[in-house]
Each structure stands twice: as C-alpha cells, then as structure tokens.
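Chemist: only geometry, no sequence info:
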C-alpha cells in the first residue's frame, strides 16, 4: 500500500485540474454540489479503488502508513505526453525487519481513461515474496515501442541475450523491481544477467497495453504471461527505458511482481 502524494502533480502537468484536486482532497469532492469527477485507481495491494468516499478513507490510511514506516519519497523521473504521464520514485521506508529499504514505484496517470491512476511496484521488498497481480489494462496490439526500445523488446521476447545487450550503452544498467540491490551494469554483467534470464527455455514476450514516449524515455505498461517454456498467469507490469546521447539505453527500470521460472 504505497501512495505517492505527488501523483496529483502529474495530473496538473496534464492539465487535469479536476482530477488533481480529487486526488488531493476526495472528501471535499464527495460533498460538492456539482457533479463529481470520476476517480479510480489500481494499487498492487488494494486493487481497484473507485469513488470519492472510498478513496478518501484509503488515502487517510496511507497517511498513517507513511508516518508509521517513516517514509521519504525520492523523485526519479517523469515521462510526459499530451494524454499520459508516468512518474517514477523510490520510496524509502522502514521495512519489516526495521532496516531502511528503497522501494521503486511507478505510476501512470491518464485523465481520459476509465482507470486514470495505475500504481506499479513489487511487493517482494515488503513481504519477502511475490504476489501475482492480474492485468490492469487490456493488451493493445497496436501499441509499439520505437527505435532502440522496440529492438530491446523484440530481443527480450526472442531470448537473444547478445541482441538485448547490444541495445544498452557501455555503462547502461538494468534495475529489477526490488531496487538498487538488484542492479546490473556494464556489458559483461548484463550479458551474464540476461543469459540467466533466458535459461528457462527462451525469452520473455511482453504484451503491450500502453506506450508513453517523450524522446528520451519510453515507458510501457504490459502483460507478462509467458517466460521461456513456461506459461504464466497473466500479470501486470510497467517498465521505463532511458536513452543516452548515442541513442542506446542507459537505464532500464522494471516495476512488476512477476513470479517467473527464473529469479
């Protein structure tokens, strides 16, 4: 249960002032005399939350949770287009054993969508195990990532470690959903990492739901239902890829809780 108060700022950046106000104070919206703004979000733990009253109660619990876990929120990056914004943060908090942990969180905000706020993060750092999360959005066969990110996705689906690594800059890195303790940088390290990923009989074909690109970063929401030879329960995720000056990937951040045959 991780709410980022700055999510409302993403709605503001998209010109969705009513949605931003509803996210900041849904209770005020609940008592407004004018027609209320439809508000709905999907969270990895709580699932679908809709309606001003339910959202207000959930946000109140979130505020208590942040205080109890001594939460600090570190901004990472924002990818913005005309209709959608994807924000990335690291939530620093006191974990189950009392030690400080950094939990990567990404949020897609799309004011015109039926589900305008979609939160993504792994629950491994919080619980010590994966929790399978059903798809948040439907697969869109017309969604395609461009240039080097499209090449990365194709190589990932094909299980071609060399082709995957070729899309990264020499100092590029991949960060797993559990945070910087699971970060792999440099050509040799990435090569070994992806060979391990593909040791379950092949690649990881992702079904894209949305693509958000601003020229520097490409973010896509996806469904993962196969890993190598294994069929998986369809699971939701989001990934963000940053390009460097040479057009190659300098950073790959994944936000999911996919329970696959290879860890």
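Modeler: Okay, I see it. Everything quoted here is computed from the prediction, not taken from an experiment.
Chemist: from here on, contacts and neighbour counts on C-alpha atoms
Modeler: Fine.
Chemist: quick one: contacts of whichever strand in the chain runs longest?
Modeler: Using DSSP state E, we find that the single longest strand of the chain is strand 230-243. Residues outside strand 230-243 that contact it (C-alpha atoms under 8 Å, 6 or more residues apart in numbering) are 106, 120, 132-137, 149, 200, 216-226, 249-258, 260-261.
Chemist: second one coming, line it up with the first:
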C-alpha cells in the first residue's frame, strides 16, 4: 500500500507523462477534480482526465517539484508542490496542492487538485464549489484566523503570525517576512471588507494544517462560490509561521 506522500509523488510523475503507476492507485469509484479537466467520476473517466491533465502540463514542459504532505488518521491527506511552466521563454512557478481521500486499502476514492491559472491566462478562472453542506471542525487558531478574515480585521489576522510570518498568494507572491509587516498585506486584502469562507475538510498534524474551502463573499459582496485550499505552518510558539493559499478567486473591484 502506498503512503499519501508516495501517492503525491506518483501524481507528479503522472504529470510528466508516466500515468500508469498513479492510475493503479485509483479505486473504481474515485472522483477526480482539477481546474483543467473538471470533475471525473469513476476510474475510466479519471484515467482519461489524468491523461488530458498530463498533456496540458507537458505542453508547457512542466518541471514538477515536491513539497510537503500532511496526513491524518481518517484517510484524508493533503500535499503541496510546484509546477514550473515554460511561458514566453521563462520558467514560471505555479504553486499547486492536492487533497486525497483514501479507503482502508490506501486506494484513492477522491483526488482534488488546486492551483491558479492566472500565470497562463492572465485572468482568473471561476471554479465552482466542490462541497455542499459538509463543514470542518476548526482548531482554535484556524478558527481565530477564519473570524479575522470574515470580519476584515487586519490587526487580528496579523497578530496570529510570528513577526516574520508570511502569506503566499495563489500565483506565488509572498507578503510579510522580516522586511515588510504582514499587517500591510491584510490591510490591502481587507480594504473594502473581509473574506467569507466555508471550510469543509481539514487535516492537522500539529505543526501543519491544511483545509479545503469555498469562498462565497469578499469585500462585503456576494461572489460566485469558488473552491480553494489553504495550508498553515505553526511555529513552536503556537503562532503561524506561514499561510499558503491555492485558489483562483478574484478580488471584487
């Protein structure tokens, strides 16, 4: 049986064209969903979607980089990586994340890929919600972060981070760190109001947390519900060291 970390490595391998080993890990009832191919139900549809997804990444001569896997004890796991796409003669890094649902045999029953298409299309691509009414129970620090986002409270949001904490946006831009206070990022993000999310699935390893969400309001405006994923790194103090966001949501004007 493959571990979640190995499954993610096989997925990255499949994006390079070697899909067979990853396809062997799909259950007959698997549901696969990606920004490129949409939703596929069952193994045959998912294998076809995976081949089309692999062709898309190979069209950009993608170089894939493994990041980190966060696994729980309930058959749910998340992982991060990066694809370097050749665009106009440049290698452009596109952060990507996956969520995996595993049965007791460690076969995939669900696989969801998250990344922005902004670097390729120079426009945001609406991706509808992937969950209905399911809600995750949030640990206190993530719940505090969630409330700060919803209330547009820049000071509270920044206060949940270490002094050199960072937020990485979907296209890879990093705000905060030692040079620039993270509060400036949140003040910009909340200039017209907060961001409202429903969190659906969550995995918490202690030092790392990952969750899938639906964003449905930003800047006090209802927006089409859109899927996303978020990762948090905790420091020894209990504050956040970093947050990384994976979605294609456009800030309302």
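Modeler: Thanks, I have it. Nothing here was measured: the structure is a model prediction, and the numbers come from that model.
Chemist: Tell me how the two chains score on TM-score.
Modeler: Here the TM-score for the pair of chains, by TM-score structural alignment, normalised by the length of the second structure, is 0.84; 237 aligned residues with a C-alpha RMSD of 2.7 Å.
Chemist: returning to that earlier point: I would like the range of the second structure that aligns with the longest strand of the first structure, please.
Modeler: Mapped onto the second structure using TM-score structural alignment, strand 230-243 of the first structure spans residues 221-234.
Chemist: ranges for the helices of the second structure?
Modeler: Secondary structure of the second structure (DSSP state H): helices at 4-15, 20-23, 43-59, 118-121, 140-151, 154-159, 182-189.
Chemist: Read off where the last one ends up in the first structure.
Modeler: Under TM-score structural alignment, the alignment places helix 182-189 of the second structure onto residues 190-197 of the first structure.
Chemist: That stretch vs the second structure, mean deviation?
Modeler: Stretch 190-197 of the first structure differs from its equivalent in the second structure by a mean of 1.0 Å after superposition (mean C-alpha distance after the TM-score superposition for the first structure).
Chemist: returning to what we had before: by how many degrees do the longest strand of the first structure and helix 147-158 diverge?
Modeler: If you take axes from the mean of the first three to the mean of the last three C-alpha atoms, to 10 degrees, strand 230-243 of the first structure sits at 160 degrees to helix 147-158.
Chemist: mean deviation of strand 230-243 of the first structure from the second structure?
Modeler: Overall, strand 230-243 of the first structure averages 0.5 Å from its counterpart (mean C-alpha distance after the TM-score superposition for the first structure).
Chemist: Mind listing what's buried along that strand?
Modeler: For strand 230-243 of the first structure, the neighbour count (16 or more other C-alpha atoms under 10 Å) marks 232, 233, 234, 235, 236, 237, 238, 239, 240, 241, 242, 243 as buried.
Chemist: which two in those are spaced the farthest apart?
Modeler: Spatially, the most separated pair among the buried residues of strand 230-243 of the first structure is 233 and 243, at 31.2 Å (C-alpha to C-alpha).
Chemist: tell me, how many neighbours does residue 188 of the second structure end up with?
Modeler: 11 (other C-alpha atoms under 10 Å).
Chemist: what does the one 10 residues further on give?
Modeler: Residue 198 of the second structure: 19 surrounding residues under other C-alpha under 10 Å.
Chemist: ok now do it, which residues does it touch?
Modeler: Neighbour list for residue 198 of the second structure: 135, 213, 214, 215, 216 [criterion: C-alpha under 8 Å, 6+ apart].
Chemist: Alignment lookup: it to the first structure.
Modeler: Match for residue 198 of the second structure (TM-score structural alignment): residue 207.
Chemist: for residue 31 of the second structure, same thing?
Modeler: Applying TM-score structural alignment, one finds that residue 31 of the second structure aligns to residue 40 in the first structure.
Chemist: Kindly report the same for residue 144 of the second structure.
Modeler: Match for residue 144 of the second structure (TM-score structural alignment): residue 151.
Chemist: quick one: which of the buried residues of strand 230-243 of the first structure is nearest residue 167 of the first structure?
Modeler: Closest approach to residue 167 of the first structure among the buried residues of strand 230-243 of the first structure (C-alpha to C-alpha): residue 243, at 9.7 Å.
Chemist: Leaving out the residues flanking it, which one is nearest to the closest one?
Modeler: Leaving aside its chain neighbours, residue 243 of the first structure sits nearest to residue 249 (4.4 Å; criterion: C-alpha to C-alpha, 6 or more residues apart in numbering).
Chemist: now that neighbour: how far from residue 141 of the first structure?
Modeler: Noted for residue 249 of the first structure: a distance of 24 Å to residue 141 of the first structure, by C-alpha to C-alpha, to the nearest Å.
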